[in-house]
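>>> sequence and computational prediction follow.
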Amino acid sequence: MIDAPAWSQDGPVAGAETETGARRGLSIFSKAYFDQFSPVTALDMVQRIPGFSVSDGDTSRRGLGDSFGNVLINGRRPSNKSLSLDTVLQRIPINDVERLELIQGAQPEYNMRGHARLVNIILAPGAGNSGSWDARLQYSPAGRLGPRGIIAYATVQGPVELTFGLDTGTSGNRIRRRRALQDASGAVLELQRDNDQRQYREAVPTLSLNWTVDDRSTLRFDLQGTVWDWHRNQTSFVDAPAGSGVAPLRYEQNQTGNHGHSYQGMVTYSRDLTDAISIQTMGLVNREMWDDGPEAYETYDPVIGYLGAIIVSSTGETEETALRQTLAWTADARHTFEFGAEIAVNARDTGLVLFEDDGTRITEIILPVANTRVEETRSEIFAHHTWTVSDRLSVESGLRYEFSEIVQSGDFQQSRSFAYPKPAVTLNWRQDDQNRLRVTARRDVDQLDFGNFASVVDIADNNATLGNPDYVPQRTWTLEAEWVRQFGEDGSVSLQVGHDWIEDLDGSVPVTTPGGVFDAPGNIGDGTNFRVTADLTTPLDGFGVADAVLNIFAEWYKTSVEDPLTGADIPFAAVREWEFGLDFRQTLAAQQLAWGWDYHWVSDRRVFLAQEQRLHNNTDGDLDLYIETTRWGGVTTRLGVDGLLNNGDDRERVFYAGSRAAGVVDAIEHRNESSGASWYLRVRGTF
């Protein structure tokens, strides 16, 4: 087994004392605890810890500081922005795991990095030189088979551990759409039927190297690549009411493809300078390139034939390079400090070409900000302090200050500079062995979506979105409290209440050009978000259902922002009012069987645009069922069905004559989109 430092990325600081037990907020889960779930890899085990959800950190935020996950291996973080926790944990066979520890509340030897809880996987002596595999065959309503396979193997050679992985597969689903277009009085103008057949293929190889250089230093290297290819063939039949029936109005056809590749690499060097001081250096390189089209939307008359087409072609490339240096100091048994700096360069090149073919000639349609490059250079300094006030109380505090410059070139040229302080403080209080309270106050700055700086078109929805060079990152002040209670060996309940004050909320703003009124991504003003989240995991033996576990998740949001067109309060476009989920599993040990189901349901969502309003409705929720066994060949075999209640998602679009603020309805479109239920057979094992 490779020594713990080989997993190094962000582990216990030098000189910190390691204590366990309830006094330090540590719950231990033996390997036998997970037998009822028939785990194959460490990921299966972690996902079954009551009240815990795997998180990679917020990779959508800026730089490396927020992209640390909430799972440790032998006390050290194994994941980073180039390698997800799911990928890492899928590569650890269950035979290599000795036990799991649930860490609740800030500990001097562990940097929580904003997470309320951490899971620490303790590897068994001699772990390594082992592998896992996962094979899946999915049958879609289109009658297509989609195979997928994952294989991973780790080998230990002295102080070096190498882990190889490959995730590859194909999928092919068919989406059916039904559309009805009405005028303002409700009279039907058009009826449309879409048959949208898709096929997707990808391969994701990974490589990790962990090297214990000496007693005080470690080196870790992670590399992941992705190659993908996506195709779509869509046919649409549009009819018009005629008497008691319908008459063909037009026929539309669309064929397109998307292909690309990406790679992410990260290196981490850690060294203990003394028993109390350690340093860590991290470097990241991330590149992605893609090519869309040419995508032709062709229109045919049932009598005349070909009428014309709109042709779209686009290319893109993103770049991210980052360097982070930290110094950790354990001042004494109660105080630990971390200081450091980070610099990152992010960029995106986008090219978009749009043509109109009228059957006689092809004419280019000029869109503003269609070809552009956006580059951000960002630097940050930070300090973090963990104070263990007592066995029951700890306080985490920190301050980050970032400076950034955004330069846009191409169709639009502009340069802007920003500076943002980002303070944070978290109080963790353990009332007793069962109850814990966490209160957090912080300021966040969201990662810029560089796609918002460039124009895009959606021919299927007859919609163009202009790039917005004046877009700025959204900032949020948050006050949040969470109460967690554990009961018995398998039970956990948590309640989280939070309030967000958001500056320059991301949204859609109207832009008037000589070609008409368009929507553009932008900042629509300041808004608020009050939210309540509840999570319950409980065994059902007390309800007469033996060896069964139920998880209930519910979340409610109350969002508000001033409509830039009407001045009225409206909800956030990207946030639904509520979300609800159930997850049930029962183990029948004597029969070597288990079965379960999960159900997920979300509320409606409204989107407000310059000349349009949309209502999205998730009609019946998502129900998945499965049954699995371990009785054949020592492997876990599962048969399941996803989307059993899939009657489609509804969408209503209300089009206005002129500005939405005037309220004059021009037309209404109703659409139902469904891909149906899909069956799968999954077999997993270790070697």
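Everything's here; your move.
>>> C-alpha from now on. contacts and neighbour counts both.
Fine.
>>> ranges for the strands of the stretch 51-200 of the chain?
71-73, 97-104, 117-123, 130-139, 145-157, 160-171, 174-183, 188-212 (DSSP state E, counting those that start in this stretch).
>>> what about versus this one:
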Amino acid sequence: MAIRHLTSCALISLIFAAPALAEEAGEAAPEATEAVASKRSYTAADFARFAPRSALDMLNQIPGFSIAQADQGSRGLGQASGNVLVNSERLSSKSDDIFTQLARIPAGNVVRIDLVDAATLKVPGLTGVVANVISKSDSFSGQFSWNPQVRAHYAHPSWYDGSVSVTGKLGAAEYSLSLVNDANRGAAGGPTIIRNAAGSITERREDIWTYDRDAPKLSGTLKFRGPGTSVGNINASYQRVWERFDEEGLRTPTTGTPRTRLVSSRLSGWNREFGGDFEFALGPGRLKLIGLDRASHEPYWQSVISVPSTGAAATGDRFEQIGERAEHIARAEYSWKMLGGSWQAAGEAAFNRLETSATLGTLNAAGTFDIVPFPEAGGGVKEDRYEGSLSFSRPLAKNLTLQVIGAVERSTLAQTGPGGLVRSFVRPKGSLSLAWKPSKDFDINIKLRRQVGQLSFYDFLARVFLDNGNANTGNNQLRPRQDWTFEGEINKGLGPWGSTKLHWIFKETQDYVTLIPIGGGESVGNVPRARVRFIENVSTINLDPLGFKGAKVNFQAFYQNAAYKDPLGSGRIPFNGYTKLGIEANLRHDIPGSQIAWGVGIGHFEQSMSYRLTEFGHDYEGPFWGSAFIEHKDVMGLTMRLQANNLLGARQHWNRTVFTGPRTTAPIAFTEERNRLIGPIFTFQVKGSF
């Protein structure tokens, strides 16, 4: 406790010392963005043909722009991420994503949307072109959306996916309330073939699985203005989460007894968050104080039961783990002007913890499980982290802006339970960004960044995966990864034809987190180096110049190569199961002079191989996804949309090879070829306002 107090005092001293130096120097403080070329702005008139209901609907129709979600798994609050702001601010929340925030802002409250270069803003950490949604709330308004979904095969219908939200004003305070259910239904079924090392079929399987998820969340925000120019925000949320997975399959060996295999898993938990910030003038600048407290309860179990067709006793196993997570963050940011630019000094303290208990069970003759403790999957992990940073941004020329951030963090990781260990790390972080705007419709952003990744505390602990017959041992030596990233973005307007964006990421990683061999088993651990190369194009092509009035094509394509040196010595292998290629094109036609819109889409995605100590495999869905929709924007004041997905027959595949020992030296034990039907998916959406 004393260390935390001393560190907090040091951070406060840093915050107040920097503006004092500025005051002594007597430097003028011009607005850093004034010299930069004009931004691109969109008003309600630009979206009229789409009849949007929310700010999210509007952003989805901006040419060449795609929403990038903020990093919800980042360390603490840290610098800003993503590419969307609301009234030039980011929300001091980690559980409320930007899509939820935008969906509860009625389109009628949006004054305009500005697209600006991130380096020109007073929000350190952003990259590329950022959408700043300028909104107001002068009166009470509300909106709702209902999105029932059915699938042609296997899946349960989804009747409860939807949202309702209200916004309004109470005196000088603006508020919003929303209830959103993030529902999901999935299913697939079909054959699996098992072959031995010689390629002969040893078993045939027919399986059907279903997955149901409901996660209703109640959220609220309150924005208020205090004395003078002070302003504050309060946000809170509470969410229940229910997940259910069931798989039933018939396994018929070429020799031996057929059996029915039942796989089940359940998660029934909750999470809650309370946060806020308060900003006010202090000396020559402004001080912003931010706090966040969140917690979650995560009970999970999985069982696998095999029932022989002869009527013999069933056999089975069960794994259960209950996790309790908490995070507490305090952050202070002081911003001022000096040396012709904008400065910000920030300090943050974050305290994270995970406490778990776990058991294993074996099915007995009475049909119940004999439960025993599983201490390797229990215990606790906590991290205390302190960070200080200093950022500076200013225009170097009329159309060129620089942003520099320097930071350092000190963290202490402590693990209790088997193999408990306490370790401390001190690591530098930061970034350098340049935004160049040669013309009004052409901009280039580049950024060099040093980051420290956030660990999943569950990775420190042992875990079993009964459905695939795999297990992870615990690893108390796990370290956060550190990344050097060179990222860039080029945006070019194409006049009446639309716009296009080229985005790239080159990343070199130290202590990459993946599966590694430990002792006689494997666990999540670190490899010394890893590399990522990513390039993406996002374009909107308007077809009006070709005479196809009211039509446009949104196109997105990306390719990435992510690999590291195999700990087993086979050379370079890819990150497990990442999407290495994606191509997607969607045509939308808003028929002029009517309230009707229709569209079609096609997509193709390729996943990389996945590797464990004794196996490798390829898990993917495809090869092609197709979709079509028709929409009416005014059915008694409502927007109604019918959409069909997976019209090109994408299927679920899993091809894996399992070895009797390490995959680089041991002989093959068996191969598995899975080919399951997904089928078409139909969604009906109703959106309205009140």
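Perfect, I can see it now. Note that the structure is predicted; figures quoted are calculated from it, not measured.
>>> quantify their similarity with the TM-score.
Once superposed, the chains reach a TM-score of 0.91 (TM-score structural alignment, normalised by the length of structure 1), with 660 aligned residues with a CA RMSD of 2.4 Å.
>>> one step back: looking at the strands of the stretch 51-200 of structure 1, which is closest to residue 37 of structure 1?
Nearest of the strands of the stretch 51-200 of structure 1 to residue 37 of structure 1, taken as CA to CA: strand 97-104 at 14.8 Å.
>>> which part of structure 2 matches the closest one?
Mapped onto structure 2 using TM-score structural alignment, strand 97-104 of structure 1 covers residues 110-117.
>>> on that earlier part again, make JSON lines out of the strands of the stretch 51-200 of structure 1 and add mean neighbour count.
Output for these, formatted as JSON lines (neighbours: other CA atoms under 10 Å):
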{"stretch": "strand 71-73", "mean neighbour count": "24"}
{"stretch": "strand 97-104", "mean neighbour count": "21"}
{"stretch": "strand 117-123", "mean neighbour count": "22"}
{"stretch": "strand 130-139", "mean neighbour count": "20"}
{"stretch": "strand 145-157", "mean neighbour count": "19"}
{"stretch": "strand 160-171", "mean neighbour count": "19"}
{"stretch": "strand 174-183", "mean neighbour count": "18"}
{"stretch": "strand 188-212", "mean neighbour count": "19"}
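>>> could you dump those strands to JSON lines with distance to residue 632 of structure 1?
JSON lines is the format used below for the strands of the stretch 51-200 of structure 1 (distance: least, CA to CA, whole Å):
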{"stretch": "strand 71-73", "distance to residue 632 of structure 1": "31"}
{"stretch": "strand 97-104", "distance to residue 632 of structure 1": "23"}
{"stretch": "strand 117-123", "distance to residue 632 of structure 1": "27"}
{"stretch": "strand 130-139", "distance to residue 632 of structure 1": "15"}
{"stretch": "strand 145-157", "distance to residue 632 of structure 1": "19"}
{"stretch": "strand 160-171", "distance to residue 632 of structure 1": "24"}
{"stretch": "strand 174-183", "distance to residue 632 of structure 1": "33"}
{"stretch": "strand 188-212", "distance to residue 632 of structure 1": "29"}
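>>> right, so of these, which gets closest to residue 565 of structure 1?
strand 174-183 (23.4 Å).
>>> per the alignment, residue 312 of structure 1 corresponds to what in structure 2?
In structure 2, residue 312 of structure 1 lands on residue 319 (TM-score structural alignment).
>>> is it true that its match lies in a helix?
No - going by DSSP: H, G, I helix; E, B strand; the rest coil, the assignment for residue 319 of structure 2 is strand, not a helix.
>>> thinking again about what came up before, for residue 662 of structure 1, find the nearest of the strands of the stretch 51-200 of structure 1.
strand 174-183 (17.1 Å).
>>> mean deviation of the closest one from structure 2?
Compared with structure 2 after fitting, strand 174-183 of structure 1 has a mean deviation of 1.8 Å; criterion: mean CA distance after the TM-score superposition for structure 1.
>>> for the residue in structure 1 that residue 271 of structure 2 lines up against, which non-adjacent residue is closest in space?
Alignment note (TM-score structural alignment): residue 271 of structure 2 maps to residue 262 of structure 1. Spatial nearest neighbour of residue 262 of structure 1, excluding adjacent residues (CA to CA, 6 or more residues apart in numbering): residue 288 at 4.1 Å.
>>> what sits against the one you found?
260, 261, 262, 263, 317, 318, 319 (CA atoms under 8 Å, 6 or more residues apart in numbering).
>>> now those in JSON lines, with neighbour count, secondary structure and distance to residue 672 of structure 1?
JSON lines is the format used below for these (neighbours: other CA atoms under 10 Å; DSSP: H, G, I helix; E, B strand; the rest coil; distance: CA to CA, whole Å):
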{"residue": "260", "neighbour count": "18", "secondary structure": "strand", "distance to residue 672 of structure 1": "31"}
{"residue": "261", "neighbour count": "18", "secondary structure": "strand", "distance to residue 672 of structure 1": "33"}
{"residue": "262", "neighbour count": "18", "secondary structure": "strand", "distance to residue 672 of structure 1": "34"}
{"residue": "263", "neighbour count": "18", "secondary structure": "strand", "distance to residue 672 of structure 1": "37"}
{"residue": "317", "neighbour count": "18", "secondary structure": "strand", "distance to residue 672 of structure 1": "34"}
{"residue": "318", "neighbour count": "20", "secondary structure": "strand", "distance to residue 672 of structure 1": "34"}
{"residue": "319", "neighbour count": "16", "secondary structure": "strand", "distance to residue 672 of structure 1": "38"}
